[in-house]
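Have a look at this prediction, sequence included:
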Amino acid sequence: MPKFYEDKEEDGRACSGIREDFKACLLQNDCVVKEGKMPSQCLKEGHCKALQTSFFECKRSMLDNRSRFRGRKGY
């Protein structure tokens, strides 16, 4: 569930909401907390895959010329 809200102060970067949720998901995952692994190792195992995909899509939409009319994907 997204934890980013419109009222919250943004850092001005693109895809900041998804970035924050993705970071929180990785750092609060059992793979990192209980097993003590690095977040990059947990990503390779497939944790937080949905947020990783939506963050990638948001970043990719920044390069898409059509996004000038449609707006960036994500929140």
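That came in fine, so what should we check first?

Could you use CA atoms for every contact and neighbour count after this?
Noted.

How many residues are close by Ser61?
18 (other CA atoms under 10 Å).

Give me the distance between it and Cys42.
25 Å (CA to CA, to the nearest Å).

biggest helix in the chain by residues?
helix 49-63 (DSSP state H).

what comes into contact with the helix or strand just after that helix?
Using DSSP states H and E, the next helix or strand after helix 49-63 towards the C-terminus is helix 67-70. Contacts of helix 67-70 with the rest of the structure, by CA atoms under 8 Å, 6 or more residues apart in numbering, involve Ser61.

For helix 67-70, list every residue counted as buried.
Neighbour counts using 16 or more other CA atoms under 10 Å place no residue of helix 67-70 among the buried ones.

Over to stretch 30-40?
The neighbour-count check on stretch 30-40 (16+ other CA under 10 Å) flags 31-32, 39 as buried.

Comparison target below:
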Amino acid sequence: MPSSCKEIRQELIDCMLKSNCVLVKRNTVAECFKKDKEGEVPEECQSIRKSYAECRRGMIDPRMRFRGNKTQ
């Protein structure tokens, strides 16, 4: 389903589970994003998180509900 954000969400989870913040420091994914000020989250995961946020925002935006989410 193209209007769902499940694929991007799973990609974000996979990216975070491979990061040093989760693997080495044994933090949860949520803790890693809260501690992002220390630069522990890789740039790749940050860009995926931004895409996921835009996807979620697009699901509740009334204009996007008719047009659908942009697939990239």
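Thanks, I have the structure now. Keep in mind it's a predicted model, so treat the numbers as computed, not measured.

Superpose the two chains and report the TM-score.
The pair, once superposed, lands on a TM-score of 0.73 when counted by TM-score structural alignment, normalised by the length of the second structure; 64 aligned residues with a CA RMSD of 2.2 Å.

Not counting sequence-adjacent ones, nearest residue to the residue nearest the centre of the second structure?
For the second structure, Arg49 is the residue whose C-alpha lies nearest the centre (CA atoms, centre = their mean; 2.7 Å). Residue nearest to Arg49 of the second structure in three dimensions, not counting chain neighbours: Leu12, with 6.3 Å by CA to CA, 6 or more residues apart in numbering.

mind checking the SS state of that neighbour?
helix (DSSP: H, G, I helix; E, B strand; the rest coil).

burial count for whichever residue in the first structure pairs up with it?
Aligned counterpart of Leu12 of the second structure in the first structure: Phe22 (TM-score structural alignment). Number of residues near Phe22 of the first structure (other CA under 10 Å) recorded here: 20.

circling back to that earlier point, what's the match for the residue nearest to the centre of the second structure in the first structure?
By TM-score structural alignment, Arg49 of the second structure lines up with Gln52.

Was I right to think that match contacts Lys23?
No. Counting by CA atoms under 8 Å, Gln52 of the first structure stays clear of Lys23, with 9.6 Å between them.

Sort out for me which of the buried residues of stretch 30-40 of the first structure are in helices.
31-32, 39.

Switch those over to a markdown table; also include distance to Cys48 of the first structure.
Shown next, in a markdown table, are these (distance: CA to CA, whole Å):
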| residue | distance to Cys48 of the first structure |
| --- | --- |
| Cys31 | 11 |
| Val32 | 12 |
| Pro39 | 10 |
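
right, and out of these, which lies closest to Glu10 of the first structure?
Pro39 (23.9 Å; CA to CA).

Can you find the partner of that closest one in the second structure?
Using TM-score structural alignment, Pro39 of the first structure pairs with Val29 in the second structure.
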